[in-house]
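Trainee: need a structure here:
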Amino acid sequence: MRFQYAFQKIVDLKGNEKTQAEWMLSSAIGELQAEEKSLGELLHNRERMANELQEAAEQRAPVSKIREFQMYVEHLEQCIVRKHSDVQQANVNVQMKKKQLSHKMLDEKVWLKARDKAKSSFQQSMLLREQSELDEMATVRFAMKAR
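Mentor: Below you'll find the predicted structure:
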């Protein structure tokens, strides 16, 4: 007789939910990395433009050119502030996905443990049944020999 767990579909569902939560976390981490990369590029651009502004000021460039560089640096500053917010939001999303994954893993573990207990109980009852059958066979043999 083979063990069949009555709630196997639930165990499978919990496993699928955990896998889906892993994918969601992976996606959230990818988004965070993309936001951080974008922030790094903005910081690099701001530094480059600040250097160009400094060079233009040292070379006595026209005021309109210096003002143009200055306005672009200010624009980059605003973009950096917004990008910091985006990175923070992406980080919060990653933390939330981690919590969800942790919950799904715990849920799956509970159901796997219940299945393992049921299987152990089933195996124990099968061993008892086999032992009972062997005892009965031994009793019958003994009774046959005693006649």
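
Trainee: rest of the way, CA atoms for contacts and neighbours
Mentor: OK.

Trainee: for the helix or strand Met144 falls within, packing partners?
Mentor: In this structure, Met144 sits in helix 63-146 according to DSSP states H and E. For helix 63-146, the elements it packs on are helix 8-58, judged by 3 or more Cα pairs under 8 Å, 6 or more residues apart in numbering; DSSP states H and E.

Trainee: how much does the helix it packs on deviate in direction from helix 63-146?
Mentor: Relative orientation of helix 8-58 versus helix 63-146 (axes from the mean of the first three to the mean of the last three Cα atoms, to 10 degrees): 160 degrees.

Trainee: Burial check on the residue nearest to Cys79 when sequence neighbours are not counted, number of neighbours?
Mentor: Excluding its sequence neighbours, the residue lying closest to Cys79 (Cα to Cα, 6 or more residues apart in numbering) is Leu42, at 7.5 Å. Neighbour count for Leu42, taken as other Cα atoms under 10 Å: 17.

Trainee: quick one more, to check against the first:
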Amino acid sequence: MRFNYKFQHILTLKEREKEETLTLYDESVRQFENAAKKLYDLLKKKEVLEQFQSDKLETGYSIQKIRHNQLFINNLEETIDFWQKKVLATRNEMRYWEGKLLESNIEVKKYEKMKDKSYEYFQQWINTNENNQMDEIAAIQFQHRKGN
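Mentor: Below is the predicted model:
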């Protein structure tokens, strides 16, 4: 006799949902990492540029070049502000998918646990059935021997 789990279709569906959620989570992690790397690169660039400007101010720097540098730093700060918001948004999205993945894992584990319990019950039922059949066979053999 073969074990047939009555909720197998649901378990398969939940596992598929979990895999899809994992894919979306991995994609959100990748987007977060890319945005964070871009932000880090921009902050590093700003730091280097400010250090360069500071060094040049000590040694002498034309007003035109100072204005040009300051304009560039202001534009860089706007870009940094954009990427900070982008990092925050991608972090929130990553956390959202992380929560969904956790929920999916819990759902799959519930159905797997139910399947395990159902299988244990099935095994007990098979063992009880086999024992009963063995008892019947032994009783029949005993009756045949007694009758002879």
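
Trainee: Could you tell me the TM-score of the two chains?
Mentor: Remark: TM-score between the superposed chains equals 0.93 [TM-score structural alignment, normalised by the length of structure 1]; 147 aligned residues with a Cα RMSD of 1.3 Å.

Trainee: Surely the residue nearest to Cys79 of structure 1 touches His75?
Mentor: No: in this structure, Leu42 of structure 1 is not within contact of His75 by Cα atoms under 8 Å, at 10.4 Å.

Trainee: ok, the spatially most central residue of structure 2 to Glu58 of structure 2 distance?
Mentor: For structure 2, the residue nearest the mean C-alpha position is Leu22 (4.2 Å; Cα atoms, centre = their mean). For Leu22 of structure 2, the distance to Glu58 of structure 2 equals 54 Å [Cα to Cα, to the nearest Å].

Trainee: count of neighbours near Lys85 of structure 2?
Mentor: 13.

Trainee: Likewise for Lys104 of structure 1?
Mentor: Using other Cα under 10 Å, Lys104 of structure 1 has 21 neighbouring residues.

Trainee: residue contacts, it?
Mentor: For Lys104 of structure 1, the contact set (Cα atoms under 8 Å, 6 or more residues apart in numbering) comprises Lys14, Glu17, Lys18, Ala21.

Trainee: Verify the stated contact: the first one with Asp107.
Mentor: In other words, Lys14 of structure 1. Yes: using Cα under 8 Å, Lys14 of structure 1 is in contact with Asp107, at 6.9 Å.

Trainee: and these two? which has more neighbours close in?
Mentor: Comparing Lys14 of structure 1 with Asp107 by other Cα under 10 Å, the one with more neighbours is Lys14, at 21 against 16.

Trainee: Look up how far His103 of structure 1 lies from that one.
Mentor: Using Cα to Cα, Lys14 of structure 1 is found at 11 Å from His103 of structure 1.

Trainee: got it, and Glu41 of structure 1?
Mentor: 36 Å.

Trainee: Then Ala90 of structure 1?
Mentor: For Ala90 of structure 1, the distance to His103 of structure 1 - Cα to Cα - is 20 Å.

Trainee: Could you find the counterpart of Gln124 of structure 2 in structure 1?
Mentor: Correspondence of Gln124 of structure 2 to structure 1, assessed by TM-score structural alignment: Gln124.

Trainee: burial measure for Leu39 of structure 1, as a count.
Mentor: Counted with other Cα under 10 Å, the neighbours of Leu39 of structure 1 add up to 20.
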